[in-house]
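S.K.: predicted model, plus sequence, below.
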Amino acid sequence: MAASFEILKQQNAADWQAYIEHRFVRDLATGTLPEAAFQHYLKQDYLFLIQFARAWGLAVYKSRDLSEIRQGLESLKAIVDVELGLHIGYCAQWGISEADLAQLAESKATLAYTRYVLDVGMSGDLLDLHVALAPCIIGYGEIASWIRQQPFTLRQGNPYADWIDMYAGDEYQALVSSELDWLNARLAGLDAGRMQRLSVVLRDATRLEADFWQMGLDLS
């Protein structure tokens, strides 16, 4: 069987499931997540997006051909020119102003995951960086799809329906598919040693993303 992202996930199945089905995610699905927890998550996610933009800037630097440079640049521009503005607008709907966002300090969970991604990208190559980002890019798409499939999901009157719909929507799911195609094309043919090193990256990144959910519950 050719190496693929699915194999990396299978090697870290317990950690991936703990992330995808975290209590924060389940409470989003049932609409029972305390508003304060979601607001805290939204604030830190704003800071996360800023570091995410830096990671795509690093991806441009780590690129070895024009197509990879363009991919990294398009992702960087999407965050800076579109996603941050949308996030600021969404935060405003939850009573969080842009001035509030500008005064935020990064939580320990935000620092841990974002700096881990940047460190992996600096010390490794472009593939290492993409695998470190996979729990966010691919994971959010899986989480939203998983939520929609659960019988306990509140489908009417869920205060978090917009968040779920955004990541379950066609536009984001197309981004997930594109990222999977990119990863699988580069993972195919890798030897066992390289796959094992990437498996460790995915394991650590997935655990740190799960900590990001836990942060919302702990409010710290």
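M.R.: Thanks, I have it.

S.K.: CA only for contacts and neighbour counts going forward, please
M.R.: Fine.

S.K.: could you pull out the buried residues of the host helix or strand of Tyr116?
M.R.: Using DSSP states H and E, the element containing Tyr116 is helix 108-123. For helix 108-123, a neighbour-count test (16 or more other Cα atoms under 10 Å) marks 109-114, 116-118, 120-122 as buried.

S.K.: off-centre distance for it?
M.R.: Here helix 108-123 is found 13 Å from its chain centre; the criterion is Cα atoms, centre = their mean, to the nearest Å.

S.K.: this is the comparison structure:
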Amino acid sequence: MSFSETLKEKAGKIWEECYKHPFLQELGMGTLEKEKFKFYLIQDYQYLMEYAKVFAAGMVKCNEEKYMAKFAEIQHNILCEEMNIHRKYMEDFGITEEEAANAGQSLFNKAYTSNMLSTAYTGTIAEIIAVVFPCAWSYHDFAKRLKQEYGNLPKNDFYNKWIDTYASDEFGESFSWFCDYLDVLCENKKQKELKKIEEIFRTSMEFEFLFWDMSYKMKMSY
């Protein structure tokens, strides 16, 4: 098992707690209250704006043209493709982009994105990949599993587009290079450095759980 693969294994408990969270399970069954999804949409809109900045920092710190292009490509996909899904859902709810932009981040959201940006500004490229990896990897894994578990839902179900997007091979391929690049970057790192990367990965996974929980309870703060 490669180093990058062990990250998921070591964060296995919180990973599974995320998947079992009522927000995701009810989304998969199509029973999630739309007001909860609306709350999630607005907060995720705010999140993605900050998330995109982390990839910009990765591109700035990277000196290899191949990976500079990959960081730039993901940033473009976030702002021009993933955000389009949010905009479509927001239209369904009658939410304008201005309303979403001015809604403000919840405490949980702000803590998560602040941690990512701090890592992006002060950390290594390996640490930047570790801090963003849980979001993309878990979304792809959870969406595929929801599709397998609840695939008998009507095709016009409100949440099918969300599940289909994140379960798609295209989405999985968009970040698959994280694994190989992180393994290369960590090949000669000392155990202390590897431990730090593991902690960064796990912390982001814990924030993922808090994000789902925040959305389900529609909480802006404690």
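M.R.: Okay, I see it. The model shown is predicted, which means the values in this text are computed figures rather than measured ones.

S.K.: now render the buried residues of helix 108-123 of the first structure as a markdown table, adding distance to Gly85 of the first structure.
M.R.: Below are these laid out as a markdown table (distance: Cα to Cα, whole Å):
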| residue | distance to Gly85 of the first structure |
| --- | --- |
| Ala109 | 23 |
| Thr110 | 20 |
| Leu111 | 22 |
| Ala112 | 24 |
| Tyr113 | 22 |
| Thr114 | 20 |
| Tyr116 | 25 |
| Val117 | 23 |
| Leu118 | 23 |
| Val120 | 27 |
| Gly121 | 26 |
| Met122 | 28 |
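
S.K.: quick check, nearest of those to Ser63 of the first structure?
M.R.: Among the buried residues of helix 108-123 of the first structure, Gly121 lies closest to Ser63 of the first structure (Cα to Cα), at 11.1 Å.

S.K.: OK, contacts around that closest one?
M.R.: By Cα atoms under 8 Å, 6 or more residues apart in numbering, the residues touching Gly121 of the first structure are 55, 58-59, 128-129.

S.K.: measure the mean distance from the helix holding Tyr116 of the first structure to the second structure post-superposition.
M.R.: Aligned to the second structure and superposed, helix 108-123 of the first structure gives a mean residue distance of 1.1 Å (mean Cα distance after the TM-score superposition for the first structure).

S.K.: tell me the helix or strand right after that helix.
M.R.: Counting by DSSP H and E, the next helix or strand C-terminal to helix 108-123 of the first structure is helix 126-149.

S.K.: got the angle between that next one and helix 108-123?
M.R.: 140 degrees (axes from the mean of the first three to the mean of the last three Cα atoms, to 10 degrees).

S.K.: quick one: average offset of helix 126-149 of the first structure versus the second structure, please.
M.R.: Here the mean offset of helix 126-149 of the first structure against the second structure after fitting is 0.9 Å, by mean Cα distance after the TM-score superposition for the first structure.

S.K.: that helix packs against which elements?
M.R.: Applying 3 or more Cα pairs under 8 Å, 6 or more residues apart in numbering; DSSP states H and E, one finds that helix 126-149 of the first structure contacts helix 13-20, helix 23-30, helix 35-62, helix 108-123, helix 161-168, helix 170-187, helix 192-218.
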